[in-house]
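*Asks:* Sequence unavailable; structure follows:
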């Protein structure tokens, strides 16, 4: 696919993400995506065969961006605290963005895929390995405490996803993500790193 095709796919994903955040996964149709992108059915189907394929790509891309951020930053030798702050600031921003949350759509998407290999478990493992790499890197640089990496990862992931999910059901004060981020830093950072 050429540059124009890649740009069209990115445009479709951007527009579809807004629809999925607004309507959930189950309520978005290919017709809805045609309308919001102003593409013909043929134009849309040239890039995506279904809402499932499109949504799966949106989720995969999110994890790839996170993994790339961790890997590239570690390869550059950036301080672990700097990498952590960048990702936690992104998480905080996303937790405060109740309109852009895909949490309900993610829940609907994965709950409707009973007969397939559990893609959500794969996503969980990919995310875990990214975080494990960052935490090990921070420990090796003496920026992070020796911690139960799996336990800290679970706290980060499930707290983040929980706030994203609850923000669709009730108002979440802006201070909540801030308090969560501070507690994650307390779990990870060595005293000298915090100063």
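*Replies:* The structure has been received and is ready for your questions. Everything numeric here is computed off the predicted structure, so don't read it as measured data.
*Asks:* going forward, measure contacts and count neighbours with C-alpha atoms only.
*Replies:* Will do.
*Asks:* Please pull up the helix or strand immediately following the top helix by length along the chain.
*Replies:* Longest helix of the chain, by residue count under DSSP state H: helix 51-75. Next helix or strand after helix 51-75 toward the C-terminus (DSSP states H and E): helix 80-96.
*Asks:* Show the subsequent helix or strand relative to that following helix.
*Replies:* helix 103-111.
*Asks:* quick check: angle from that following helix to helix 51-75?
*Replies:* 110 degrees (axes from the mean of the first three to the mean of the last three Cα atoms, to 10 degrees).
*Asks:* Can you name every helix or strand that the following helix or strand past helix 103-111 contacts?
*Replies:* Sequence-wise, the next helix or strand downstream of helix 103-111 (DSSP H and E) is helix 119-140. Applying 3 or more Cα pairs under 8 Å, 6 or more residues apart in numbering; DSSP states H and E, we find helix 119-140 packed against helix 51-75, helix 80-96, helix 149-166.
*Asks:* Report the inter-axis angle for the last one versus helix 119-140.
*Replies:* Put simply, helix 149-166 runs at 130 degrees to helix 119-140, going by the same axes, to 10 degrees.
*Asks:* Check which helices and strands helix 149-166 sits against.
*Replies:* Using 3+ Cα pairs under 8 Å, 6+ apart: helix 149-166 touches helix 80-96, helix 103-111, helix 119-140, helix 175-188.
*Asks:* quick one: buried residues of that helix?
*Replies:* 149, 152, 153, 156, 157, 159, 160, 161, 163, 164, 165 (16 or more other Cα atoms under 10 Å).
*Asks:* returning to what we had before: export the helices and strands packed on helix 119-140 to a markdown table and tack on distance to residue 127?
*Replies:* Converted to a markdown table, the helices and strands packed on helix 119-140 look like this (distance: least, Cα to Cα, whole Å):
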| stretch | distance to residue 127 |
| --- | --- |
| helix 51-75 | 7 |
| helix 80-96 | 12 |
| helix 149-166 | 9 |
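*Asks:* put this beside the first:
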């Protein structure tokens, strides 16, 4: 079991058995993790947009977190999630990673369009910028588990995306 899940069990006072009494399967555990991460960020974006916070400020805050997460190869769930959801025994009809991807795309496009409408962002292809963000983030998270990646890489990548996006 992944170290992050283990630490969450410790913090929550659950044993491994307690975790499996709460969740019926490993699939349900991974589904809960993916959904929690997805909705947490979506709620954060929506709330800040509703408050009228600068799109650049929202982007900067998210990218600071992403840079930290991208540099932290020890706590990445990317490979575990990839391995689990590419397992042929996992139902393709559920397709939780595709659902998560589409949800992330919607959330990011709302932020990008918000920034464009406010005149803070260039009039960019929002699909392409979303793909740059998500594939840079997930790619570094996954590769950092396999090979040593300089801690400078995430910052360079995110700065380049900002240079394309921010006026």
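*Replies:* Perfect, I can see it now. Because the structure is a prediction, the values reported are computed rather than measured.
*Asks:* care to give me the TM-score?
*Replies:* Superposed pair, TM-score by TM-score structural alignment, normalised by the length of the second structure: 0.89. Supporting alignment: 163 aligned residues with a Cα RMSD of 2.3 Å.
*Asks:* What's the average distance for the longest helix of the first structure when superposed on the second structure?
*Replies:* Compared with the second structure after fitting, helix 51-75 of the first structure deviates on average by 0.7 Å (mean Cα distance after the TM-score superposition for the first structure).
*Asks:* Let me know which of the helices and strands packed on helix 149-166 of the first structure is the nearest to residue 35 of the first structure.
*Replies:* helix 103-111 (19.4 Å; Cα to Cα).
*Asks:* Could you tell me where the closest one falls in the second structure?
*Replies:* Alignment of helix 103-111 of the first structure against the second structure: residues 78-86, by TM-score structural alignment.
*Asks:* Kindly report the same for stretch 178-189 of the first structure.
*Replies:* Counting by TM-score structural alignment, stretch 178-189 of the first structure falls onto residues 155-166 of the second structure.
*Asks:* ok, now stretch 63-71 of the first structure?
*Replies:* Residues 38-46 of the second structure are where stretch 63-71 of the first structure lands when matched by TM-score structural alignment.
*Asks:* buried stuff in the matching stretch?
*Replies:* Neighbour-count burial for stretch 38-46 of the second structure [16+ other Cα under 10 Å]: 38, 42, 45.
*Asks:* Check stretch 120-140 of the first structure too.
*Replies:* Neighbour-count burial for stretch 120-140 of the first structure [16+ other Cα under 10 Å]: 120, 126-128, 130-139.
*Asks:* And for stretch 75-87 of the first structure?
*Replies:* Buried residues in stretch 75-87 of the first structure, counted by 16+ other Cα under 10 Å: 80, 81, 83, 84.
*Asks:* ok, the residue opposite the third one in the second structure once aligned to residue 5 of the second structure distance?
*Replies:* In the second structure, the residue equivalent to residue 83 of the first structure is residue 58, according to TM-score structural alignment. With distances defined as Cα to Cα, to the nearest Å, the gap from residue 58 of the second structure to residue 5 of the second structure amounts to 28 Å.
*Asks:* Spatially central residue for the first structure, please.
*Replies:* The centre of the first structure sits closest to residue 62, judged by Cα atoms, centre = their mean, with a distance of 4.9 Å.
*Asks:* List the residues that contact residue 33 of the first structure.
*Replies:* The contact partners of residue 33 of the first structure, by Cα atoms under 8 Å, 6 or more residues apart in numbering, come to 12, 15, 16, 19.
*Asks:* picking up where we left off before, the match of residue 83 of the first structure touches residue 46, doesn't it?
*Replies:* No - with contact defined as Cα atoms under 8 Å, residue 58 of the second structure does not count as touching residue 46 (10.4 Å).
*Asks:* Residue 135 of the second structure maps to what in the first structure?
*Replies:* Mapped onto the first structure by TM-score structural alignment, residue 135 of the second structure lines up with residue 158.
*Asks:* From residue 51 of the first structure, how far out is its match?
*Replies:* The spacing between residue 158 of the first structure and residue 51 of the first structure, counted by Cα to Cα, is 26 Å.
*Asks:* same question, residue 192 of the first structure
*Replies:* Distance from residue 192 of the first structure to residue 51 of the first structure, by Cα to Cα: 48 Å.
*Asks:* Those two: which has the busier surroundings?
*Replies:* residue 51 (19 against 9; other Cα atoms under 10 Å).
*Asks:* so what corresponds to the more buried one in the second structure?
*Replies:* In the second structure, residue 51 of the first structure lands on residue 26 (TM-score structural alignment).
*Asks:* just to revisit the earlier point, now the buried members of the contacts of residue 33 of the first structure.
*Replies:* 12, 16, 19.
*Asks:* excluding its backbone neighbours, what's nearest the second one?
*Replies:* Excluding the flanking residues, the one nearest residue 16 of the first structure by Cα to Cα, 6 or more residues apart in numbering is residue 33, at 6.1 Å.
*Asks:* quick one: secondary structure of the one you found?
*Replies:* What DSSP: H, G, I helix; E, B strand; the rest coil gives for residue 33 of the first structure is helix.
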